[in-house]
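[1] sequence first, predicted model second:
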Amino acid sequence: MVKVARLTIRPARPEDAEDIHAGLRGIAETIGAPHKVKSTPDDIRNFGFGENAAFEVLIAEIDSRFAGMCLYFPIFSSWLGRPGVFVQDLFVAESFRGMKVGEKLLRRLAHDIDTQGGVYIELAVDTGNLAAQRFYERIGIAHQGDDQVHRIAGDAFRAFAKNDEEHE
């Protein structure tokens, strides 16, 4: 008799923080940048849950085992005049790859956001992560060549924030 794996997708709970963090480290290892992950499971618990959560996570489980996650937060398109979500991190554990876990996580997220009045999903992919780029293209999430991401973080961000002469 062949046992069929059972996929469950559910909202994350604080006790999932270790698995979520492991997923983040897994993404970083995939792109050869584990040193870039500065967050901790406590950061995930502190900022991802409660009344002022900075993000939400969908957890995928297969036969009650952590199979993957989709970490996202709300955004708004002033041009579309509608809300959407930004997928910050999508991770599927290696032993569950090829089972459409990532696609099912994104489709569940799209369904949930659609029922809340949202009209889009946006995400960024590391330029060196060609497998992820092919995956997104295959499922219909196309690269938008008309946008370019700009960011300021860390020491440069703190210096920029402190240099606000209007508030001195």
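    It's in. Numbering: from 1, shown residues only.
[2] CA atoms for contacts and neighbours, from now on please.
    OK.
[3] please enumerate the strands of this protein.
    7-11, 56-62, 65-77, 82-92, 120-123 (DSSP state E).
[4] who's in contact with the last one?
    Defining contact as CA atoms under 8 Å, 6 or more residues apart in numbering, one finds that strand 120-123 is touched by Pro83, Gly84, Val85, Phe86, Val87, Gln88, Ala110.
[5] this is the comparison structure:
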Amino acid sequence: MSVTIREAVAADIGAIHGFILALADYEKLSHEVKADRASLDKYLFGPRPMAEVLIAENDGEAVGFALFFHNFSTFEGRPGLYLEDLFVIPEARGLGAGKALLSRLAQLALERDCARLEWWVLDWNEPSIAFYRSLGARPMDEWTVQRVDGEALSALASAHPAR
């Protein structure tokens, strides 16, 4: 048995969607999932992809994924990689799939001249936090996440007319 990492292809949409649903269930956020196969196909493999996905396989079977995209640091003056989601099915945890996914992301960050690789983790997810710390990740406790969505996003968009 060995874990391998590969780039996702459009034929992986079903597996990616399944991983997203399983992750949402684990994070107790299933009620927030709006992604479906069509939206994933459009934004991951359409004419203008907005994110990329790596698939972890064990003996040829998909056991996990990492969905990521580029961001940009104005202070560094260089791009970064932002890991939106990483998930490994419970039966495959302990095989090294999570570490292999993060290692491949770090390789991509270096290959692409990125200044950093970063992600969020829920504050109650102690197993993941401990895992990330073991890999050298450090918390950015002085930062808080801000979000505008739904009606607030629409209101903000209409606050100043585009010219």
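    Looks like it came in fine. Since the model is a prediction, treat every value here as computed from it, not as a measurement.
[6] now what about the TM-score between them?
    In this superposition the chains share a TM-score of 0.93, using TM-score structural alignment, normalised by the length of the second structure; 163 aligned residues with a CA RMSD of 1.4 Å.
[7] re the thing from before, and the contacts of strand 120-123 of the first structure, which two are the farthest apart?
    In those, the most distant members under the criterion CA to CA are Pro83 and Gln88, with 15.9 Å between them.
[8] the more surrounded of the two?
    Relative neighbour count places Pro83 above the other of Pro83 of the first structure and Gln88, with 18 against 15, counting by other CA atoms under 10 Å.
[9] give the aligned equivalent of the more buried one in the second structure.
    Structural alignment places Pro83 of the first structure opposite Pro79 in the second structure (criterion: TM-score structural alignment).
[10] could you do Lys100 of the first structure as well?
    When the second structure is aligned by TM-score structural alignment, the residue opposite Lys100 of the first structure is Gly96.
[11] mind checking how far the closest residue to that match other than its chain neighbours is from Leu95 of the second structure?
    Closest residue to Gly96 of the second structure apart from its sequence neighbours, by CA to CA, 6 or more residues apart in numbering: Val3 at 7.0 Å. Using CA to CA, to the nearest Å, one gets 7 Å for the distance from Val3 of the second structure to Leu95 of the second structure.
[12] these two: which has the busier surroundings?
    With neighbours defined as other CA under 10 Å, Val3 of the second structure and Leu95 compare such that Val3 has more, 19 against 15.
[13] follow-up on the earlier one: now the match of Pro83 of the first structure. Nearest residue, chain neighbours left out?
    Counting by CA to CA, 6+ apart, Phe72 is the residue found nearest to Pro79 of the second structure once chain neighbours are left out, at 4.1 Å.
[14] what's around the one you found, how many residues?
    By the other CA under 10 Å criterion, the neighbourhood of Phe72 of the second structure contains 15 residues.
[15] which ones are touching it?
    The neighbourhood of Phe72 of the second structure, defined by CA under 8 Å, 6+ apart, consists of Arg78, Pro79, Gly80.
[16] try Val57 of the first structure
    Contact criterion CA under 8 Å, 6+ apart gives Pro11, Ala12, Met69, Cys70, Leu71, Tyr72 as the residues in contact with Val57 of the first structure.
[17] one more pass at 6 Å, please.
    Listed by CA atoms under 6 Å, 6 or more residues apart in numbering, the contact set of Val57 of the first structure reads Pro11, Ala12, Cys70, Leu71.
[18] aligned to the second one, what sits in the second structure?
    Across the two structures, Ala12 of the first structure finds its equivalent in Ala8 of the second structure, going by TM-score structural alignment.
[19] doesn't Leu54 make contact with its match?
    Yes: in this structure, Ala8 of the second structure sits in contact with Leu54. The criterion is CA atoms under 6 Å, and the distance is 5.4 Å.
[20] how many residues are close by the equivalent of Leu110 of the second structure over in the first structure?
    In the first structure, the residue paired with Leu110 of the second structure according to TM-score structural alignment is Asp114. Residues near Asp114 of the first structure, counting by other CA under 10 Å, number 14.
[21] over to the one 5 residues further on?
    Burial of Val119 of the first structure is recorded as 18 neighbouring residues (other CA under 10 Å).
[22] what's the answer for Asp89 of the first structure, then?
    Asp89 of the first structure: 17 surrounding residues under other CA under 10 Å.
[23] ok, now which ones touch it?
    Cys70, Leu71.
[24] look up how far Arg13 of the first structure lies from it.
    Remark: distance between Asp89 of the first structure and Arg13 of the first structure (CA to CA) = 17 Å.
[25] over to Arg108 of the first structure?
    Here the criterion is CA to CA. By it, Arg108 of the first structure lies 17 Å from Arg13 of the first structure.
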